[in-house]
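Sequence plus predicted model, see below.
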Amino acid sequence: MNNRTTILETALAFFAAFGYEATGTLEICDAAGVSKPTMYHYFKSKQGLMKTILSENFEPFLERLKEATRYQHDLTLNLEKVLRAYFSFAAENPVFYRLQFSMQYAPLKSESYELVSPWVKRQRELIQMMFAQAEADHGNMRGRSSSYTTTLLGMINAYASDALARERELDDEMIYQARHQFMHGIFS
């Protein structure tokens, strides 16, 4: 493993365990076995390091999400694809998933929140566009794409966080349960 990868993996572990603001670059460098100049050679700053972690994890995920949200006049299928994209992402990257989740709910003026916000916004846009496109097929959905997006993302994060905390598998059964719950509510 090269220094850049070691620094990224160490920083991810520290940021996820202790928070971005509470972690210093010296702690990361010591744990990674590199000097501060080596870290700064690759990332220029702690913020640059976090931006790289976010980018390298979110960019491939957003490609998967973009494909999952491409509306094909079958909302049930799209919801399954979206859930599968998120649940696979969480299962494959549990440390990063927990980190980005905590950053989304950090204080609004915190650096953590400001760094993750553009990535969260892009996810919301993709999902909201899917719901907006579905309005043509489902008239009862008109004007609700924003609230559907909020509800779906909240549910996804709750399911994923619960599964990761309890070390439960985010499998096909959980995808079915989540999709059914979203589409039919608590009285189904």
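Alright, I've got the coordinates. Numbering: from 1, shown residues only.

From here on, just use CA atoms for contacts and neighbour counts.
Noted.

where's Glu114 relative to Ile7, distance?
Note on Glu114: its distance to Ile7, by C-alpha to C-alpha, to the nearest Å, is 22 Å.

Which one's more surrounded, the two?
Neighbours around Glu114 and Ile7, counted as other C-alpha atoms under 10 Å, are more numerous at Ile7. The numbers are 24 against 15.

if I read this right, the more buried one contacts Met39, doesn't it?
Yes. At 7.0 Å, Ile7 counts as touching Met39 under the criterion of C-alpha atoms under 8 Å.

where do the contact lists of the two overlap?
Both Ile7 and Met39 are in contact with Cys29, where contact means C-alpha atoms under 8 Å, 6 or more residues apart in numbering.

here comes the other one, which I'd like you to weigh against the first:
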Amino acid sequence: MKPAPPTRIFLLDQALRLFSAYGYEGVGVQQICNDAGVGKPTLYHYFGSKLGLLETLLRERLAPLHEALERACALTPFDHALVALAETTFAFAREEPQLYRFYLTLWFAPVESEARQAAEEHHQRHFEAFDACFRAHEQASGHGLTGRHRLLAASFLGLVNNHIGIALNSFATLNARSAADTVAMFLNGALPPASSNGD
């Protein structure tokens, strides 16, 4: 495969830095070009538009995460798969904090916004990897989860992303131990049961 031109990579890097700092709507094409030291025709040559740049950025930079999640969700038993999903997501966020911070903001962008619509397929792919784990468990276990796999998958993904958001603000860590703790919290609750007086 032919390597990507350095200018193309640099444009993606500068766009990510700016989008992460100011949001997609808060950054113009001219600002990206100025920071990358190129003219608008260069950006349009590689990406066609600001939206094309965003779509390329998300597709190329998130692909390793989604591929790793799809492998992780195939693990058994169920709790091992959950730990693998959390650990994989934590590791990616730890290695790509700027990208993951921006990716998180797109979950909550206005529904009809250009950025939210560009991110939708990536959010869906992320969710489907989690949902596949819960769906397989539902089918195999018969533990009364019938029809609830999507809600449970969304809840678990929300817990994982919440932990990442806290960690990106320096209030938590993103490692194997915190992944296991997050799964334990999801499966067993955040606090141990209170003991009764006189027990």
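Arrived safely. It should be emphasised that the depicted structure is a prediction, and the values quoted were computed from it without experimental measurement.

What residues in structure 2 pair up with stretch 90-105 of structure 1?
Matched against structure 2 by TM-score structural alignment, stretch 90-105 of structure 1 falls on residues 93-108.

and that stretch, which residues are buried?
Ala93, Arg94, Pro97, Gln98, Leu99, Tyr100, Arg101, Phe102, Tyr103, Leu104, Leu106 (16 or more other C-alpha atoms under 10 Å).

Point out the ones among these that are inside helices.
Of the positions in those, Ala93, Arg94, Pro97, Gln98, Leu99, Tyr100, Arg101, Phe102, Tyr103, Leu104, Leu106 sit in helices, assigned by DSSP state H.

among those residues, which two are most distant?
Arg94 and Leu106 (18.2 Å; C-alpha to C-alpha).

for the ones in helices among the buried residues of stretch 93-108 of structure 2, which one is nearest His163 of structure 2?
Relative to His163 of structure 2, and with distances defined as C-alpha to C-alpha, the nearest of those is Ala93, at 10.6 Å.

Now tabulate the buried residues of stretch 93-108 of structure 2 in TSV and tack on distance to Ala86 of structure 2.
Shown next, in TSV, are the buried residues of stretch 93-108 of structure 2 (distance: C-alpha to C-alpha, whole Å):
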residue	distance to Ala86 of structure 2
Ala93	11
Arg94	12
Pro97	15
Gln98	18
Leu99	17
Tyr100	14
Arg101	16
Phe102	19
Tyr103	16
Leu104	15
Leu106	20
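
which one of these is nearest Ser113 of structure 2?
Distances from Ser113 of structure 2 to those, taken by C-alpha to C-alpha, are shortest for Leu106, at 9.6 Å.

The residue nearest to the closest one when sequence neighbours are not counted - how many residues pack around it?
Counting by C-alpha to C-alpha, 6 or more residues apart in numbering, Leu106 of structure 2 lies nearest to Arg116, which is 5.5 Å off, once chain neighbours are set aside. Arg116 of structure 2: 19 surrounding residues under other C-alpha under 10 Å.

tell me the secondary structure for Arg116 of structure 2?
helix (DSSP: H, G, I helix; E, B strand; the rest coil).

my guess is it contacts Thr105, does it?
No. Using C-alpha under 8 Å as the test, Arg116 of structure 2 is too far from Thr105 to be in contact (9.1 Å).

residues contacting the equivalent of Phe14 of structure 1 over in structure 2?
Here Phe14 of structure 1 is matched to Leu18 in structure 2, going by TM-score structural alignment. Counting by C-alpha under 8 Å, 6+ apart, Leu18 of structure 2 makes contact with Tyr24, Val27, Ile32.

Restricted to helices, list these.
Ile32.

any idea how far Leu152 of structure 2 is from whatever residue of structure 2 lines up with Glu27 of structure 1?
Aligning on TM-score structural alignment places Glu27 of structure 1 opposite Gln31 in structure 2. To Leu152 of structure 2, Gln31 of structure 2 is 42 Å away according to C-alpha to C-alpha.

and which of the buried residues of stretch 93-108 of structure 2 is nearest Leu187 of structure 2?
Using C-alpha to C-alpha, the buried residues of stretch 93-108 of structure 2 come closest to Leu187 of structure 2 at Ala93, 22.6 Å.

Would you check that the closest one makes contact with Leu104?
No. Under the contact definition of C-alpha under 8 Å, Ala93 of structure 2 does not touch Leu104, with a separation of 10.2 Å.

quick one, helices of structure 1?
3-18, 25-32, 36-43, 46-68, 75-92, 94-104, 111-134, 145-166, 172-184.

Would you mind giving the orientation angle of the last one with respect to helix 145-166?
Okay, so that is helix 172-184 of structure 1. Put simply, helix 172-184 of structure 1 runs at 150 degrees to helix 145-166, going by axes from the mean of the first three to the mean of the last three C-alpha atoms, to 10 degrees.
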